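Participant: below are the sequence and a predicted model; questions follow.
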Amino acid sequence: MAIVDVTDQSFKNEVEGAGTVLVDFWAPWCGPCKMIAPVLEELDQEMGDQVKIAKINVDDNPDTTSRFGVMSIPTLIVFKDGQPVDKLVGFQPKDALKSVLSRHI
């Protein structure tokens, strides 16, 4: 499964209507966000059949960003059946992300 770009308008359909979803709140000017992008690509290749990965640009989508209280980026929120169940702030290594996701699959 490919990583999906979501917006304020598509968030409900893409995230809240799915099973386990990891949402990356990011911005193009954010250094740690650029560092985590290849980690998310690897995760998608390894766990794509179990977890959907979505990215939302905080600059372009302020409604969703504020709705979930995102104050720093990157922020990664795990959603299970439309509800936020875990939140990580800052760069995370792949093993840490896999560990968190495995609790919610």
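Facilitator: Sure thing, it's come through. Residues are numbered from 1 along each chain as shown.

Participant: C-alpha from now on. contacts and neighbour counts both.
Facilitator: Will do.

Participant: strands of the chain, start to end?
Facilitator: Assigned by DSSP state E, the chain shows strands spanning 4-6, 20-26, 52-57, 75-80, 83-89.

Participant: show me what contacts the residue nearest in space to the middle of the chain?
Facilitator: The residue lying closest to the centre of the chain (CA atoms, centre = their mean) is residue 23, at 1.6 Å. Contact analysis of residue 23 by CA atoms under 8 Å, 6 or more residues apart in numbering lists 53, 54, 55, 56, 76, 77, 78, 79.

Participant: quick check: the fourth one vs residue 99, distance?
Facilitator: In this structure, residue 56 and residue 99 are separated by 22 Å, where distance is defined by CA to CA, to the nearest Å.

Participant: the two: which is more packed in?
Facilitator: Each of residue 56 and residue 99 has its neighbours counted (other CA atoms under 10 Å); residue 56 has more, 21 against 10.

Participant: next, the one to line up against it:
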Amino acid sequence: MQSSFKDIINVNKPVLIDFYADWCGPCQTMMPILTEVKESLGEHINIIKINVDKNKELASKFQVRGVPTFMVFKNGASVWRGSGVVSKNDLIKLLKSYV
């Protein structure tokens, strides 16, 4: 997955990576929020969900200790990181700053 992960994040628009787990309550809370963020920003951003239980090597590489953990990449570089539930408006404001 790592070579394709590099391809995914090495684009000239913000890519929000959501490290999540199926058993995680806050991750479930974030699902409709992320859908609304994508609907609001459309093609200006990418949102990629990565299940930490199925991608342990990638989660370890980025030192994901809890879920949900979010990272924003632009042009292959990490520009922001956060964890826990994040509001739709905060995510939109954050991502717009990198568009």
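Facilitator: Yes, it's here. None of the values given here were measured: they were computed from a predicted structure.

Participant: re earlier: the residue nearest to the centre of structure 1 and residue 52 of structure 1: what is the separation?
Facilitator: Taken as CA to CA, the span from residue 23 of structure 1 to residue 52 of structure 1 is 8 Å.

Participant: structure 1: which residue goes with residue 51 of structure 2?
Facilitator: Per TM-score structural alignment, the equivalent position to residue 51 of structure 2 in structure 1 is residue 57.

Participant: and the alignment partner in structure 2 of residue 26 of structure 1, how many residues sit next to it?
Facilitator: In structure 2, the residue paired with residue 26 of structure 1 is residue 20, using TM-score structural alignment. Residues near residue 20 of structure 2, counting by other CA under 10 Å, number 25.

Participant: ok, residue 20 of structure 2 touching residue 48?
Facilitator: No: applying CA atoms under 8 Å, one finds residue 20 of structure 2 not in contact with residue 48, separated by 10.4 Å.

Participant: am I right that residue 81 of structure 1 is in contact with residue 17?
Facilitator: Yes: with contact defined as CA under 8 Å, residue 81 of structure 1 and residue 17 form a contacting pair (6.8 Å).

Participant: picking up where we left off before, for the residue nearest to the centre of structure 1, which non-adjacent residue is closest in space?
Facilitator: The shortest distance from residue 23 of structure 1 to any non-neighbouring residue, by CA to CA, 6 or more residues apart in numbering, is to residue 54 (4.7 Å).

Participant: give me the neighbour count for that neighbour.
Facilitator: There are 23 residues near residue 54 of structure 1, going by other CA under 10 Å.

Participant: counterpart of residue 67 of structure 1 over in structure 2?
Facilitator: Under TM-score structural alignment, residue 67 of structure 1 pairs with residue 61 in structure 2.
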